[in-house]
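Asker: Mind looking at a prediction? Sequence and model below.
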Amino acid sequence: MERLPPLSSLLAFDAVHRTGSVTAAAARLGRTHSAVSKQLHQLQDHAGVELFRKQGTGLVLTPGGRAFAKVVAAAFDEMRGAYATLTGASDQSTVTIAVSATFARVWAIPTVSRFNLDHPDIDVLIRLVGPLGSRELEVAPDLVMSWDRLLSPLAEEPFAVSLGDVHMGPVVSPAHRCSLSDGVLSFATRIDRRGAEIVWDNWSRLTGIAVEAGKVMSYDHSYLAFEAARMGMGAVIAPRFLVEEELASGALVAPAGFLVFKDGFHVRPYDTRHGKLTKNARLFLDWLKVNARLTDDGLPAAGPNLAETGVNRLPHL
């Protein structure tokens, strides 16, 4: 038997996540502060776990609440976009981006939420694509994100805009057997993203570090591969900005440091031939160039300072 909570409580929860406060969420939804607060408590009671806690005069999401909020936000964006397509209500005022589920959860949802604070009248819809972008989109997006330089080397794209350097390397739980000695990185299990197995060979070739693993396991999605690594099941190659929280907490470490791909994080128009964008898509792209660049350490611009994560840096590529 399914136990989904009332839709109204999820809408309130999503609005609080996007705006950062119950007061702003109430204004966004056209409801009273007490009504939104009541719906938040209704959701928490239904879930049976703590999603938020009081801090001063307001509420803050717990780590579990933040993780769930990102999933809820992505689901609502998907539904809004699908409904707009169904009803023919989609127009040039909406901006659509195509990203993977892992990228959406860690980077796209927080970034779009910040954009909405500056431009609440522009809806940015997130379309999820499968591994290697395998899912066909019924409606072409405005913008496409690209970051995996070990899988797709930089190509000449006249309309692409760089949002910073991409730092990539193997990450592993401290509990997993792993060693780096005499130019050989050894661990019990290598974790692959299915369809992207070549990244290990490319990383080894570019760094000069050989890789030895007792066995190999594969997952269809990056999120599953990263979670398996976090749980101590093996080592996976990841971009630093998608596993920053795990590195900061010590759940993951980067035993061989990170390769740095200069200007490797790209956003480009879906229309690669002419680079055409709607007015709002261009505005969003210009906002990204100023407000969403990765830091010099390869971290999200709005993320915590992770300078002390105990990882090494390898030369720029």
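Answerer: The structure has been received and is ready for your questions. Just so it is clear, the structure is predicted and the values come from calculations on it, not from any experiment. Residues are numbered from 1 along each chain as shown.
Asker: use CA for all of it now, contacts and neighbours both
Answerer: Fine.
Asker: can you list contacts of the lengthiest helix in the chain?
Answerer: Determined from DSSP state H, the single longest helix within the chain is helix 63-87. Here helix 63-87 makes contact (CA atoms under 8 Å, 6 or more residues apart in numbering) with 10, 13-14, 17, 50-52, 90, 104-106, 109-110, 124-128, 139.
Asker: Name the secondary structure element that contains the closest residue to Ala15 other than its chain neighbours.
Answerer: Nearest non-adjacent residue to Ala15, counting by CA to CA, 6 or more residues apart in numbering: Ala25, 4.9 Å away. Taking DSSP states H and E as the criterion, Ala25 maps to helix 22-29.
Asker: Go through that helix and flag the buried ones.
Answerer: If you call a residue buried by 16 or more other CA atoms under 10 Å, then helix 22-29 has these buried ones: 22-23, 25-26.
Asker: do you know how far Lys38 is from Asp45?
Answerer: Lys38 sits 10 Å away from Asp45, going by CA to CA, to the nearest Å.
Asker: sec struct for Ala104, please.
Answerer: helix (DSSP: H, G, I helix; E, B strand; the rest coil).
Asker: also this one, for the comparison:
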Amino acid sequence: MLAPRRFLPSISSLLALEAVDRLGSATAAAEELSLTHSAVSRQLKVLEEQIGVTLLRRVGKGLALTPSGADYARSVRDCLNDLARASLKIRAGGARSSLNLAVLPAFGMHWLAPQLKAFSTQYPDVTANLTTRLSPFDFAREKFDAAIHYGGQDWQGVDYLELSRERVIPAASPELLAHGPKTAEELLSMPLLHLESRPGAWEEWFAAQGAEADRLRGMLFDQFTAMAEAAALGFGVALLPEYLAESEFLRGRLHPAFPDYLPLAGRYYLVWPNSLPPSRPLASLIAFLKDAQGKAITAPR
């Protein structure tokens, strides 16, 4: 249910308040909004009367927001930004339906994007919008239809579709691997690159190889792509997922620093809130990915 009209000021008055807060004066706000100073003052007066709270106060010949006015201006700015983003999405999509996905950047670029290319061919009336999110969030507060999640089924209030299992391999620049892949013991003496969201990843990898490793240090990154770039520049050895490693191996920027991949317990999932049935575009994507997974499993090797 929409709020009563008395709590829904005009866009013009909200734009005036936001501009005065951001620019510091009604004169500057009037110039940005292509209005007269008196027109901005009228908009603000109408807004104060509608809200019933003093939002501005006189300071010399100028205006300053009261604490209540400043708080309200921040909320107004968020609402205006949400409205602008919604307008951009519908303008970009035109008559097509939108599907808003929160993705892990490297997986989204190297694994999901090719899938979405095929999906868009089969469903040309759906536009997929991608935004980066590195950790779980509240679907009730974020305007996403679905998200990519890595790990276990530990995201509350969602349904899951498994997309891919995880395998990792150490990778480094050709210059660091002049004599080919290394043993686990040799890798211990080389600079190792680390990912913030995978603490203990190297320790787990060395343990799987039967090598003791403790308190490993090295450069820290927040995304796989940045870590792969640093590895290509020769900063050290990166422990990369298969979808990214294979891409870098094909380009020749990185070479395997160890002969084999190591399977991990983590999985990549498509997740979506289970409180409501999936929208038509999301249901189409779920069905498409399920079909693609089935074909991958039954394909001859």
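Answerer: Happy to help now that I have it. The shown structure was predicted, so the numbers you read here are calculated from the model rather than taken from an experiment.
Asker: picking up where we left off before, quick one: which of the contacts of helix 63-87 of structure 1 sit in strands?
Answerer: Among the contacts of helix 63-87 of structure 1, the ones falling in strands (DSSP state E) are 52, 124-128.
Asker: circling back: surely the residue nearest to Ala15 of structure 1 is in contact with Leu11?
Answerer: No - counting by CA atoms under 8 Å, Ala25 of structure 1 sits too far from Leu11 to count as a contact (9.5 Å).
Asker: Show me where the stretch 51-200 of structure 2 has its strands.
Answerer: Ranges of strands in the stretch 51-200 of structure 2, per DSSP state E, counting those that start in this stretch, are 56-59, 62-65, 97-103, 126-132, 146-151, 158-172, 194-195.
Asker: follow-up on the earlier one: return every residue with contacts to both of Ala25 and Leu11 of structure 1.
Answerer: Common neighbours of Ala25 of structure 1 and Leu11 (criterion: CA under 8 Å, 6+ apart): none identified.
Asker: Now do the helices for the stretch 201-317 of structure 1: every range, in order, please.
Answerer: 222-230, 244-249, 279-291 (DSSP state H, counting those that start in this stretch).
Asker: Pick the most buried one from those.
Answerer: helix 222-230 (a mean of 21; mean count of other CA atoms under 10 Å).
Asker: counterpart of it in structure 2, which residues?
Answerer: Aligned using TM-score structural alignment, helix 222-230 of structure 1 spans residues 224-232 in structure 2.
Asker: distance from the matching stretch to structure 1 after superposition?
Answerer: Mean deviation of stretch 224-232 of structure 2 relative to structure 1 after superposition (mean CA distance after the TM-score superposition for structure 1): 1.0 Å.
Asker: re the thing from before, now the buried members of the ones in strands among the contacts of helix 63-87 of structure 1.
Answerer: By 16+ other CA under 10 Å, those give 52, 124-128 as buried.
Asker: wait, which of those residues is closest to Val290 of structure 1?
Answerer: Checking those against Val290 of structure 1 by CA to CA gives Val124 as the nearest, at 17.1 Å.
Asker: Contacts only, for that closest one.
Answerer: 77, 94-97, 112.
Asker: Spatially nearest residue to the equivalent of it over in structure 2, not counting backbone neighbours?
Answerer: Using TM-score structural alignment, the partner of Val124 of structure 1 in structure 2 is Ala128. Nearest non-adjacent residue to Ala128 of structure 2, counting by CA to CA, 6+ apart: Leu99, 4.7 Å away.
Asker: correct me, but Leu314 of structure 1 touches Pro255?
Answerer: No - contact between Leu314 of structure 1 and Pro255 fails when scored by CA under 8 Å: they sit 11.8 Å apart.
Asker: and these two? which has more neighbours close in?
Answerer: A side-by-side neighbour count of Leu314 of structure 1 and Pro255, using other CA atoms under 10 Å, places Pro255 first with 20 against 16.
Asker: Tell me the counterpart of the more buried one in structure 2.
Answerer: Under TM-score structural alignment, Pro255 of structure 1 pairs with Ala257 in structure 2.
Asker: What's the local residue count around the spatially closest residue to that match that is not a sequence neighbour?
Answerer: Spatially, and ignoring its direct neighbours in sequence, Ala257 of structure 2 is nearest to Pro181 (4.3 Å; CA to CA, 6+ apart). When neighbours are defined as other CA under 10 Å, Pro181 of structure 2 has 20 of them.
Asker: so Pro181 of structure 2 sits right up against Val237, yeah?
Answerer: No - with contact defined as CA under 8 Å, Pro181 of structure 2 does not reach Val237; the gap is 11.3 Å.
Asker: tell me, what's touching these two both at once?
Answerer: In contact with both Pro181 of structure 2 and Val237: Ala257, using CA under 8 Å, 6+ apart.
Asker: Within the helices and strands, which one has Glu49 of structure 2?
Answerer: Element membership for Glu49 of structure 2, per DSSP H and E: helix 37-51.
Asker: in that helix, what's buried?
Answerer: 40-41, 43-44, 47-48.
Asker: and that helix, what other elements does it pack with?
Answerer: For helix 37-51 of structure 2, the elements it packs on are helix 11-23, helix 26-33, judged by 3 or more CA pairs under 8 Å, 6 or more residues apart in numbering; DSSP states H and E.
Asker: Single out the most deeply packed of those.
Answerer: Among the helices and strands packed on helix 37-51 of structure 2, helix 11-23 has the highest mean neighbour count (mean count of other CA under 10 Å), at a mean of 20.
Asker: sorry, back to before: tell me the spacing between the match of Pro255 of structure 1 and Ser120 of structure 2.
Answerer: Counting by CA to CA - Ala257 of structure 2 and Ser120 of structure 2 are separated by 37 Å.
Asker: burial of the aligned partner of Arg240 of structure 1 in structure 2, as a residue count?
Answerer: Counting by TM-score structural alignment, Arg240 of structure 1 lines up with Glu242 in structure 2. Other residues near Glu242 of structure 2 number 19, with proximity taken as other CA under 10 Å.
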